[in-house]
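# With the input below, show me the fold.
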Amino acid sequence: MSQHLSDSAATVQGLLNLIFSEEEDIENLQNQCILNQEKYDQKASLELEFHRSKDEVEIPEDQKEIVWYQIRKELSELLDEIKLLEYSITSKQEIIAILCGSILEIAKYGMMVNYSRLSECPDVRFIGKESIKNIIYQGCKQSRECKTGKYSKSVQSCFSSLEDSFGSRFSLKEKPFKSLACYIIELLGWKNYLVYERDMTALLCR
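This next block holds a predicted model:
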């Protein structure tokens, strides 16, 4: 095992644990969001039905206004909760992208310490038409360059190839300011630390 891999093992494992924790939180938030959306839809249907039939309901007019106000209040509260949940989900997705970008940075640093040029690094294996060394290198650059949305030709070429092979989630045009590091980690299979360790051992062997 290389010194870099040994030194960074605990850090990478810690990052993966944080990713798993954030993903679990996202799943719980998404489930809560679905439940709240169902409640909102039911309440909206009730509001519509009440609006259609309120003239036929035999209760005092002031009571009708109270019922109407209560329904609208509950709808507004549910909508606020849904928006807050969606914001929390988006925030956690951004955190995961940062964590995944950090793993790519660690991997890229190991390659650059070991080799003076990327061409000297072994391909190890290919995913689609791209070697994992290039996926790591360009994936790391993309996670940085997304801040401006202006990508180098090497990043564009790599992600165009990945888009052709694996679909639009690797498109730089659809969301030019979004880090795709989480998709790269998933594509590499690096959510399993043993796969990361195996690949990095092969990449850093000399």
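# contacts, neighbours, all on C-alpha from now
Noted.
# count of neighbours near I26?
20 (other CA atoms under 10 Å).
# My error: substitute Q156 in the last question.
17.
# immediately after whatever helix or strand it lives in, which helix or strand?
In the assignment (DSSP states H and E), Q156 maps to helix 153-166. Sequence-wise, the next helix or strand downstream of helix 153-166 (DSSP H and E) is helix 181-188.
# what does that following helix rub up against?
96-98, 100-101, 104, 127, 132, 135-136, 139-140, 142-143, 169-170, 191 (CA atoms under 8 Å, 6 or more residues apart in numbering).
# Out of those residues, name the ones that lie in helices.
Secondary structure of the contacts of helix 181-188 is defined by DSSP state H; positions in helices are 96-98, 100-101, 104, 132, 135-136, 139-140, 142-143.
# And the residues you listed, which two are furthest apart?
Distances among these were taken as CA to CA; the most separated pair is I96 and I132, at 20.7 Å.
# what sits against the residue nearest the centre of the chain?
Geometric centre of the chain, nearest residue: Q93, 4.1 Å, by CA atoms, centre = their mean. Residues counted as contacts of Q93 (CA under 8 Å, 6+ apart) are 22, 26.
# Check which helix or strand it maps to.
Using DSSP H and E, the element containing Q93 is helix 61-114.
# tilt between that helix and helix 181-188?
On the basis of axes from the mean of the first three to the mean of the last three CA atoms, to 10 degrees, helix 61-114 is oriented at 60 degrees to helix 181-188.
# ok now helix 61-114, how far from the chain's centre?
The gap between the average C-alpha position of helix 61-114 and the chain average comes to 12 Å, counting by CA atoms, centre = their mean, to the nearest Å.
# Show me which of the ones in helices among the contacts of helix 181-188 is closest to K153.
Closest to K153, out of all of the ones in helices among the contacts of helix 181-188 and judged by CA to CA, is Q142, at 10.9 Å.
# Another sequence for comparison is provided below:
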Amino acid sequence: MPSALVTGGSSGIGLAIARMLRDEGFGLTVAARNVERLQVAAQELDAHAVAASVLDEEDCARMVAEHVERHGGLDVLVNSAGVGFASTIADLSTKRFDVQLGVNLRGAFLVTRDALPHLRASRGYVVNIASIAGTIPTPGLSGYGASKAALISLTRSLAREEEGTGVRATALCPAFVDTAMAEWTGLPGEQLIQPEDCAELVRALLRLSPAARVPVVVVERAGDAV
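Just a heads-up that it's a prediction; the model follows:
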């Protein structure tokens, strides 16, 4: 049975992708900080739950190790753990800037680095949940956009570095998605991209032939001027 590890898998985009992977027959590990939400998601998904923070290097190594011990390998890694704060550069605190870089970029790097030996063995796939904010100027989301732009760059480099091993990588870059992180916009949920839209894109990526390389997928929200 193929297997997948999803960080941030207890809610939002990560949970939607985890549901899709379950339906596709993957054995799952979901990792998240919120233990209560994590246990609910793991029970629904029949998944292994790892309470962990991607800010902690030891936690990152542990979630990969637990997954491999349980499933015997790793075929798909989804780095969906993320955090964002709405703020201009002038008003953004150093702490919030550091947290966004730590979770959105450093955390994805740490988990991916630990997972790579196993992904090479399976010629697996890495999906990094970035954002359209990393592709265009995003006043009011400056720190968040910067962290996601760096994640896109990391993904592109990973795809090229691992070309000879068969490991592929894609940065998925949606506009506002109907999750708790987008509540500050005040937009109604039906006007936002749905988490399931992101899951369907990941499903399509995993069905591509090994000859197809898709480094970045940008998903605009209908009605946005970009």
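# Now the TM-score, please.
The TM-score (TM-score structural alignment, normalised by the length of the first structure) is 0.29; 90 aligned residues with a CA RMSD of 4.8 Å.
# coming back round to it: mind listing what's buried in the helix holding Q156 of the first structure?
155-156, 158-163 (16 or more other CA atoms under 10 Å).
# Packing partners of it?
Applying 3 or more CA pairs under 8 Å, 6 or more residues apart in numbering; DSSP states H and E, we find helix 153-166 of the first structure packed against strand 130-131, helix 132-145.
# ok, which stretches of the second structure are strands?
With strands called from DSSP state E, the second structure shows them at 3-7, 27-32, 48-51, 76-79, 125-129, 168-174, 216-219.
# any chance of these in JSON lines, with mean neighbour count and distance to A159 of the second structure too?
Converted to JSON lines, the strands of the second structure look like this (neighbours: other CA atoms under 10 Å; distance: least, CA to CA, whole Å):
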{"stretch": "strand 3-7", "mean neighbour count": "27", "distance to A159 of the second structure": "18"}
{"stretch": "strand 27-32", "mean neighbour count": "28", "distance to A159 of the second structure": "23"}
{"stretch": "strand 48-51", "mean neighbour count": "22", "distance to A159 of the second structure": "27"}
{"stretch": "strand 76-79", "mean neighbour count": "26", "distance to A159 of the second structure": "13"}
{"stretch": "strand 125-129", "mean neighbour count": "25", "distance to A159 of the second structure": "9"}
{"stretch": "strand 168-174", "mean neighbour count": "25", "distance to A159 of the second structure": "5"}
{"stretch": "strand 216-219", "mean neighbour count": "18", "distance to A159 of the second structure": "10"}
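# Dump those into JSON lines; add distance to Y144 of the second structure as well.
Compiled in JSON lines, the strands of the second structure are given as follows (distance: least, CA to CA, whole Å):
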{"stretch": "strand 3-7", "distance to Y144 of the second structure": "18"}
{"stretch": "strand 27-32", "distance to Y144 of the second structure": "20"}
{"stretch": "strand 48-51", "distance to Y144 of the second structure": "24"}
{"stretch": "strand 76-79", "distance to Y144 of the second structure": "16"}
{"stretch": "strand 125-129", "distance to Y144 of the second structure": "13"}
{"stretch": "strand 168-174", "distance to Y144 of the second structure": "13"}
{"stretch": "strand 216-219", "distance to Y144 of the second structure": "16"}
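# on that earlier part again, please indicate which of the contacts of helix 181-188 of the first structure are buried?
For these, buried by 16+ other CA under 10 Å: 96-98, 100-101, 104, 132, 135-136, 139-140, 142-143, 170, 191.
# Can you name the two of those residues that sit furthest apart?
Within those, I96 and I132 form the most distant pair, 20.7 Å apart (CA to CA).
# How much space separates the closest residue to L206 of the second structure other than its chain neighbours from L45 of the second structure?
Using CA to CA, 6 or more residues apart in numbering and skipping residues adjacent in sequence, the residue nearest L206 of the second structure is Y125, 7.6 Å away. Distance from Y125 of the second structure to L45 of the second structure, counting by CA to CA, to the nearest Å: 21 Å.
# which one of the buried ones among the contacts of helix 181-188 of the first structure sits closest to L78 of the first structure?
I96 (27.0 Å).
# residues in contact with that closest one?
19, 22-23, 182.
# can I get the ones in helices among the contacts of helix 181-188 of the first structure in JSON lines with distance to K43 of the first structure?
Below are these laid out as JSON lines (distance: CA to CA, whole Å):
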{"residue": "I96", "distance to K43 of the first structure": "34"}
{"residue": "A97", "distance to K43 of the first structure": "36"}
{"residue": "I98", "distance to K43 of the first structure": "38"}
{"residue": "C100", "distance to K43 of the first structure": "40"}
{"residue": "G101", "distance to K43 of the first structure": "42"}
{"residue": "L104", "distance to K43 of the first structure": "46"}
{"residue": "I132", "distance to K43 of the first structure": "51"}
{"residue": "I135", "distance to K43 of the first structure": "48"}
{"residue": "I136", "distance to K43 of the first structure": "48"}
{"residue": "G139", "distance to K43 of the first structure": "45"}
{"residue": "C140", "distance to K43 of the first structure": "46"}
{"residue": "Q142", "distance to K43 of the first structure": "44"}
{"residue": "S143", "distance to K43 of the first structure": "42"}
